[in-house]
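Peer 1: The following comprises the amino acid sequence and a computationally predicted model.
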Amino acid sequence: MTAAARTDPHKPEPEPDAPVPMGDYAAARLVGDLVFTAGMTPRAGGVMLTASVLGAGLDIADAAELAGVAAGRAVEAGRAVAEAAGRRLESAVSMTVYLAAAPGFSEHSRVADGATARLRAVLPGPPPARAAVGVAGLPSGAPVEVALVLSSTAVPTGDVVG
């Protein structure tokens, strides 16, 4: 964290489980009632869980599990920003799942289902609108990256956030 961030009383400290950006961007932003997250990759303790490409060494079940990890990290980033503003997450509105895919790979939706399953486990409401996009490569060799738009609501006075 920069010295400016440590001394800015309006910038909350990151939650222990909240993802830390790997570059010069915000992990999530609250705009009105919506929380927009940056793309999250499947990391644990800041370390990429695997670097691979779909259709060239990574099977669909493993990729779906990694998509779930990335989606969980995106929810945590969104939750940290919402809670710092006295809000709670309501539901996932939209999700984009980016997949590092070899030419000819066509099971994008099956992999993205892993991210949707994770959202269903941690957030109420129907599944989000979703896009699954194949790309040539992702940061740090990640096989998947997930970005979310989440709805939030103000926590009534006296309620506990979380």
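Peer 2: Now that the structure is in, tell me what you want to look at.
Peer 1: When you work out contacts or count neighbours from here on, use the C-alpha atoms and nothing else.
Peer 2: Fine.
Peer 1: all helices for the chain, in order.
Peer 2: Ranges of helices in the chain, per DSSP state H, are 3-7, 60-84, 108-122.
Peer 1: tally of neighbours for Glu15?
Peer 2: 15 (other Cα atoms under 10 Å).
Peer 1: just checking, it touches Ala80?
Peer 2: Yes: Glu15 lies in contact with Ala80 (Cα atoms under 8 Å); the separation is 6.2 Å.
Peer 1: Can you tell me which helices and strands the strand ranked longest in the chain packs against?
Peer 2: Counting by DSSP state E, the longest strand found in the chain is strand 87-100. Here strand 87-100 is seen to pack against helix 60-84, helix 108-122, strand 129-135, strand 144-154 when contacts are counted using 3 or more Cα pairs under 8 Å, 6 or more residues apart in numbering; DSSP states H and E.
Peer 1: Quick one: the ones you listed as JSON lines, columns for distance to Ala3 too.
Peer 2: What follows is those, written out as JSON lines (distance: least, Cα to Cα, whole Å):
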{"stretch": "helix 60-84", "distance to Ala3": "20"}
{"stretch": "helix 108-122", "distance to Ala3": "34"}
{"stretch": "strand 129-135", "distance to Ala3": "36"}
{"stretch": "strand 144-154", "distance to Ala3": "28"}
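Peer 1: how about TSV for these, with distance to Met48 and mean neighbour count added?
Peer 2: As requested, those are exported to TSV (distance: least, Cα to Cα, whole Å; neighbours: other Cα atoms under 10 Å):
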stretch	distance to Met48	mean neighbour count
helix 60-84	10	24
helix 108-122	17	19
strand 129-135	18	16
strand 144-154	11	24
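Peer 1: Would you tell me which of the ones you listed gets closest to Ala100?
Peer 2: Ala100 sits nearest to strand 129-135 of all these, at 5.0 Å, using Cα to Cα.
Peer 1: try this one side by side with the last:
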Amino acid sequence: MGTWTERLTRLGIELPEVVTPVAAYAPAVRTGAHVYTAGQLPIVDGKLAVTGKVGDAVSPEDAQRHARTCTLNALAAVHGLVGVDSIVRVVKVVGFVASAPEFHGQPAVINGASELLGEVFGEAGQHARSAVGVAELPMGAPVEVEMIVEVA
């Protein structure tokens, strides 16, 4: 199969630079055999890609794509700390969706994260998950993703 880096290359996926924290925290922290990422926003080239609530200013389909971007940023944080090739499996994903009133499609939005992890890691990408609707996210982001991975 090769390494995860080779798999990313075959899929045409390039990890971005680690996003600079917007407050007083680390992008990722290792304890024992696990790396915990901070919540990652859909930041592209140092800028928030979109603002607004899902089900209002942001469509669920666009939010799903932004959840994928958040997940790439989380993988970049892991890579910056220990290298993506040290990942043994994805353990847990938590997704937050800034939701318009009456929007109930949070699980479908966070599928953007889960499906990417399945593409990249196959069976090792199957994870436990929470998809939570919230009133607001930092900087007006529509979605935020954090994850826990087991590493060698």
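Peer 2: All right, it came through fine. Here the structure is a predicted model, which means the values were calculated and not measured.
Peer 1: After superposition, what is the TM-score?
Peer 2: The TM-score (TM-score structural alignment, normalised by the length of the second structure) is 0.84; 137 aligned residues with a Cα RMSD of 1.8 Å.
Peer 1: Take the helices of the first structure and lay them out in a markdown table including distance to Tyr98 of the first structure.
Peer 2: Output for the helices of the first structure, formatted as a markdown table (distance: least, Cα to Cα, whole Å):
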| stretch | distance to Tyr98 of the first structure |
| --- | --- |
| helix 3-7 | 30 |
| helix 60-84 | 9 |
| helix 108-122 | 9 |
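Peer 1: out of these, nearest to Thr153 of the first structure?
Peer 2: That would be, of the helices of the first structure and by Cα to Cα, helix 60-84, which comes in at 8.5 Å.
Peer 1: Counting by contacts, list what that closest one packs against.
Peer 2: Packing partners of helix 60-84 of the first structure (3+ Cα pairs under 8 Å, 6+ apart): strand 28-31, strand 34-37, strand 87-100, helix 108-122, strand 144-154.
Peer 1: Give the equivalent position in the first structure for Glu144 of the second structure.
Peer 2: Counting by TM-score structural alignment, Glu144 of the second structure lines up with Glu145 in the first structure.
Peer 1: Distance-wise, check that match relative to Gly72 of the first structure.
Peer 2: Using Cα to Cα, to the nearest Å, one obtains 11 Å as the distance from Glu145 of the first structure to Gly72 of the first structure.
Peer 1: and Ser99 of the second structure, how many neighbours?
Peer 2: Neighbours of Ser99 of the second structure (other Cα under 10 Å): 25.
Peer 1: Next up, the contacts around the counterpart of it in the first structure.
Peer 2: Alignment note (TM-score structural alignment): Ser99 of the second structure maps to Ala101 of the first structure. By Cα atoms under 8 Å, 6 or more residues apart in numbering, Ala101 of the first structure lies in contact with 53-56, 134-137, 143.
Peer 1: who wins for neighbours among those?
Peer 2: Pro143 (27 neighbours).
Peer 1: quick one: that residue and Ala63 touch, right?
Peer 2: Yes: Pro143 of the first structure is within contact range of Ala63, at 7.2 Å (criterion: Cα under 8 Å).
Peer 1: anything in contact with each of these two?
Peer 2: Residues within reach of Pro143 of the first structure and of Ala63 at once, by Cα under 8 Å, 6+ apart, are Leu54.
Peer 1: List the contacts of Gly134 of the first structure.
Peer 2: 98-101, 108.
Peer 1: Report the two of those separated the most.
Peer 2: Ala100 and His108 (9.9 Å).
Peer 1: Can you name the residues in contact with stretch 33-46 of the first structure?
Peer 2: With Cα under 8 Å, 6+ apart as the test, stretch 33-46 of the first structure has contacts from 19-20, 25-30, 48-50, 66-67, 69-71, 73-74, 77-78, 81-82, 142-153.
Peer 1: Now do the buried residues in it.
Peer 2: 34-43 (16 or more other Cα atoms under 10 Å).
Peer 1: how distant is that stretch from the center of its chain?
Peer 2: 3 Å (Cα atoms, centre = their mean, to the nearest Å).
Peer 1: Stretch 139-152 of the second structure now?
Peer 2: Worked out by Cα atoms, centre = their mean, stretch 139-152 of the second structure lies 4 Å from the chain centre.
Peer 1: ditto for stretch 42-62 of the first structure
Peer 2: Using Cα atoms, centre = their mean, the offset of stretch 42-62 of the first structure from its chain centre is 15 Å.
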